[in-house]
Each structure stands twice: as structure tokens, then as C-alpha cells.
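Trainee: following is a predicted model, sequence given first.
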Amino acid sequence: MLAAQRRAGIVAALDSAGAVSVTELAARFEVSDMTIRRDLDSLAEQGVIAKVHGGAVAARPGDSAAVRRTEEPGFQAKSAQQQPEKQGIAAAAAAHVKPGMSIGLSAGTTTWTLAHELLAVADLTVVTNSPRIADIFHHCAETDLPGRAGAAAGPTVILTGGVRTPSDALVGPIANQALRSLHLDLVFLGAHGFSLTAGCTTPNLEEAETNRTLLQTAARAVVLADHTKWNTTALGTFAQLPQIDMLITDTGLSRSAAEQLREKLDTLILADPTETRRPR
């Protein structure tokens, strides 16, 4: 197949599906990932498609919503957004964690905020694909905090390997393989967006796959997302709403949205925003 034919096929696939991954395209056209990446580079230069991490989406000139769905902000940019809401969500989430539990924390600024709340919970086993979250527990391992019986009762932290994304998540086959054999009591996942139709989504296709794998390790799964993420749809779905046990958002969510979500979810919690900050 000529390159031009293959690229036309890529555009046709995008017109049909809206988004495709490099891995999917390489398998479809029986070429290497590198060849597909060159094709995507060429098509992106022509303005025919928009590249995203791990794949591409159809370019829609003038459609600002498409940009919001596919962009992947860095950790620093996201950490400055909706801080009071994230604090309230983290406090509400921490109330469900008991001493001795094994828990999972996906990468993200809301789960990172939750990690600070969990420093006072004794004898946790924490599995995470976030180096930043692992560092929180590591730096405080020798600190005596209320509710902890000294360093011996501090957390055991398991950090997966993988490829680091702009949002500081470790993703990909190595991370997924590390997670598949684990059995956790409770998993907390951040999300770029959540909606009735797309469920819980992230802009990074590989991160979506790792989040799906983390979700499968849990007896119970909780998604943490502030109200500004309602009806935002990113590239990859990692969980439909019925697949999660609880969604914790904040009181900024509209009454109408809350009513719609309660029809899909076992538990919806609306946390009060708080300005209380732990020392970082």
C-alpha cells in the first residue's frame, strides 16, 4: 500500500471513529508504529488531523470544544485549578480509608491532594502510578503524625514503572503488568472529565488503559473530579459510570447534573470546598 493510500485510510478511520490510536492503526495497516507516527505527522502538518498522545483525533477548525477534549495539561497547570474544591473532595474521600487497607491512587492533582490527607492513616499499603504521590509518603515516612503509631505503622508504597506522561502518570505495558496481579480494597481515580454518555475520561490513551487496569484491581472504585469536569469528554474512556462505586465531586455541581448522575451511580457525594491546606 502506498503512503498516500494509507493516509487516506487513516483519515477515513478518524471520520468514522473520531479518534484512533497508533497501535490500532499499525495493526490495521500492518506497518510499524514509527510508520504510523510519520503518517500522523504529515497529516497534522496539513491540518487534516490533530495529534494527541498515543494517537490522533479528527481536526475540527474553529471547534474549541475539540481542543478541550484532547489537550493534556501538565501537572503544574492543573494543580493551580479549583484548589478549594479539590481540598474538599480529598477530605471527603479520606473518610472512606481505614487503617490497614490496601488502596490504589491514580496519578492526578486531586488524588495528589488526597495523598496528603492520608498521611495520618496508619498501616496503609498504597499502590500508585504517580511518582509525585509516592514522594509524599516517602518524605513523610519518618514523621510522627496524629493517628500514626510511629514510622513502623507508616505506609508501604508500591510505585509502578512505565512511561511518564505530561500529567506525571506512569503508563503503558510495564505499569499494566505490575497492576494485573494485585487485589486492592479501594481505588481512587482522578478524571479529566465525566459525563453520562462517555463516562470518566482522560486525554491520554495509554493512561486510560492503565486506569482501566487499576480499576480492575479494586473491590471498590471511587472517582474524584471537581464540578468543572462535568460534561467534559476527553479522548479515552476508562470507566463508564455504572462501573464505579462512588463519585466524589463538589457542591458546585448543578442540581440537574446531580439528579442525572444519581440515576447512574450507586453513590454520589458532593463535598464542600475548603480553603484548609496542609503544609506541602
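Mentor: Sure thing, it's come through.

Trainee: switch to C-alpha atoms for all contacts and neighbour counts from now on
Mentor: Will do.

Trainee: select the longest helix from this structure.
Mentor: helix 3-17 (DSSP state H).

Trainee: hmm, Gly193 is touching Leu235, no?
Mentor: No - at 9.8 Å, Gly193 and Leu235 do not qualify as touching, with contact defined as CA atoms under 8 Å.

Trainee: more crowded one of the two?
Mentor: Between Gly193 and Leu235, counting by other CA atoms under 10 Å, Leu235 is the more crowded of the two (28 against 24).

Trainee: now the common contact residues for Gly193 and Leu235.
Mentor: 201-202 (CA atoms under 8 Å, 6 or more residues apart in numbering).

Trainee: let's bring in a second one:
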Amino acid sequence: MAISKDIQIISFLERHQVLSVNELSELIGCAEMTIRRHLDSLEERNLVVRRHGCAYLTNDAKPTIFDEQIKLNSREKFLIAHEASKMIRPNSTICFDSGTTIHRIVNLIDPNIRFTAITPSLPFATELAKLGNVKIIMHSGTLNKNNLTLEYAPDILQKKINVDISFISCRSFKAPNGTYEHTDTLIANKRWFANIGKKTVLLADSSKWLKRSVQLCVSLKNIDTIITDSKILDEDVNLIRKLGKEIIVVSDVG
């Protein structure tokens, strides 16, 4: 998959914090005018800030740190995870993407259910191992130290596996397009999960509908069900249903 210049810029800013247009031009290997054009676009989407000829990431665009992210929207994540846990059936094979909402599922799984779990998430696999009836499959890859996730090697992403449900997460979501990310290696993981699952379920709390990101990851046409919380706008719920997709809105009430 070709890496867009937007993603390359964000990746270098993640590594170096602050870079000039000239430095980005040399790192990426393109003209300064091209860098300025992409920075204009990223600034319009509130992903970078530009000061005195340099650029740095906004809070929305900074790397997701697992231990920090899991504390945000905690109640909403619990409710979404609880709804998702009901979908796990005996003897099924389930893909669990990385993500703090998905991580919440592990404590809600019926310990008597036997099933197979495929996950790139080290924290999720560690917790899942405490359940004696679960077979855990972890494929090889490179560890992303921010979210403690394995970024799968290309040969893994070519495999065809029979999966009943793929639970996926996202950096941001926009209807009618789909999910968005700005880490290219995570994009590959998520697309693979969506492709191999008989059913793909997106877990996205309402804050994900307000964020912006760089590159389309999983198209809405490849998502069967969305589970979100009651802070979502009614117009977004109606749009998803109009597009023929199932959306489950969870709340404390009822």
C-alpha cells in the first residue's frame, strides 16, 4: 500500500515533535511547495499547527498512548464493550483489533464459553489468557510501542482465515465514508480484519464521530454493524440506517 504524504508527515512529526518545511522536504524527498500544500490541508483538519516555518502535531493527531486512552470516555466504552460481548458464541473464531474499547470486552466474556481469539494487542491477549477456555492466536509483526500492538508483517496480511466476527476500532469515523487512521501499518491490520470476518463490527464511542484523521481505512460498505453510545447525534444514526447498516446505540437507561 502506497503511503500518502499526509501520513508520512504525521509519522515524522510523531518521531521528531517539531520539523521545518525544509526538514520535512528532505525526509520525505519532495519539493517544499508540496510539503506546504499538505501542511495546509492538515492544518485545515486541525491535525497540525504551524509556527515560524515549523510544524507540530495537535493533540488530536498525537500518538495514542494505551494507558492514557483507556481512561477516556470510560463509561461509554464499558457499555459498548458489554453489547459486543453478547455477540461471542461458543466454538466461534473472533478477531479482536487493538483499541481500548475492545480491551474492555475481555472482562465481560462468559468464562464458560470456548472460542478462538485472534488479536494483535498484547494487553488484550495477556488478559484473555486468564480465561481458560480461550485459544489465542497471535501472528508475527512489529510492536507499536504506543498502543502495544503488533503491526502485522505483509505475509500475514495475505492469509485467508475463517473468522466469524471481526471487532474493529478506529481513530475517527465519518459517514458515509467509513473509518479513518493516520498510522499506515495499523490501516493494513484493520483492513485485513474487515476482509476476513464474516461479520465486521465497529466499536466507536461518540467522540470518534467528531475527530478528524488522514486516510480512509475501512469503507462503510465493509462494516456490517456499528456499536456506539447515546451521545451520538440522531442525524448520524438516521444516516447509518438509511445506508442499510445496523447501528446499536447503548445507554445506561433501560
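Mentor: Perfect, thanks for sending it. The model shown is predicted, which means the values in this text are computed figures rather than measured ones.

Trainee: touching, Cys200 of the first structure and Gln243? I think so.
Mentor: No - proximity of Cys200 of the first structure to Gln243 does not meet the contact threshold set by CA under 8 Å, at 9.9 Å.

Trainee: follow-up on the earlier one: packing partners of the longest helix of the first structure?
Mentor: strand 19-21, helix 33-45, strand 55-58 (3 or more CA pairs under 8 Å, 6 or more residues apart in numbering; DSSP states H and E).

Trainee: in a markdown table: these, plus mean neighbour count and distance to Ile136 of the first structure.
Mentor: Listed next are those as a markdown table, based on neighbours: other CA atoms under 10 Å; distance: least, CA to CA, whole Å:
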| stretch | mean neighbour count | distance to Ile136 of the first structure |
| --- | --- | --- |
| strand 19-21 | 21 | 33 |
| helix 33-45 | 17 | 36 |
| strand 55-58 | 24 | 32 |
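
Trainee: among these, which is nearest Asn211 of the first structure?
Mentor: strand 19-21 (16.4 Å; CA to CA).

Trainee: how distant is that closest one from the center of its chain?
Mentor: Here strand 19-21 of the first structure is found 18 Å from its chain centre; the criterion is CA atoms, centre = their mean, to the nearest Å.

Trainee: which other residues reach the helix or strand following it?
Mentor: For strand 19-21 of the first structure, the following helix or strand on the C-terminal side (DSSP states H and E) is helix 22-29. Contacts with helix 22-29 of the first structure, where a contact means CA under 8 Å, 6+ apart, come from 6, 10, 32-33, 35-37, 54-56.

Trainee: by how many degrees do the longest helix of the first structure and helix 33-45 diverge?
Mentor: 80 degrees (axes from the mean of the first three to the mean of the last three CA atoms, to 10 degrees).

Trainee: can you give me the angle helix 3-17 of the first structure makes with helix 22-29?
Mentor: Going by the same axes, to 10 degrees, helix 3-17 of the first structure makes 120 degrees with helix 22-29.

Trainee: list the buried residues of helix 3-17 of the first structure.
Mentor: By 16 or more other CA atoms under 10 Å, the buried positions in helix 3-17 of the first structure come out as 6-7, 10-11, 13-14.

Trainee: do the same with stretch 105-113 of the first structure
Mentor: Buried residues in stretch 105-113 of the first structure, defined by neighbour count with 16+ other CA under 10 Å: 105-113.

Trainee: turn those into JSON lines, columns for distance to Glu259 of the first structure.
Mentor: Below are these laid out as JSON lines (distance: CA to CA, whole Å):
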{"residue": "Leu105", "distance to Glu259 of the first structure": "27"}
{"residue": "Ser106", "distance to Glu259 of the first structure": "27"}
{"residue": "Ala107", "distance to Glu259 of the first structure": "28"}
{"residue": "Gly108", "distance to Glu259 of the first structure": "26"}
{"residue": "Thr109", "distance to Glu259 of the first structure": "26"}
{"residue": "Thr110", "distance to Glu259 of the first structure": "23"}
{"residue": "Thr111", "distance to Glu259 of the first structure": "25"}
{"residue": "Trp112", "distance to Glu259 of the first structure": "28"}
{"residue": "Thr113", "distance to Glu259 of the first structure": "27"}
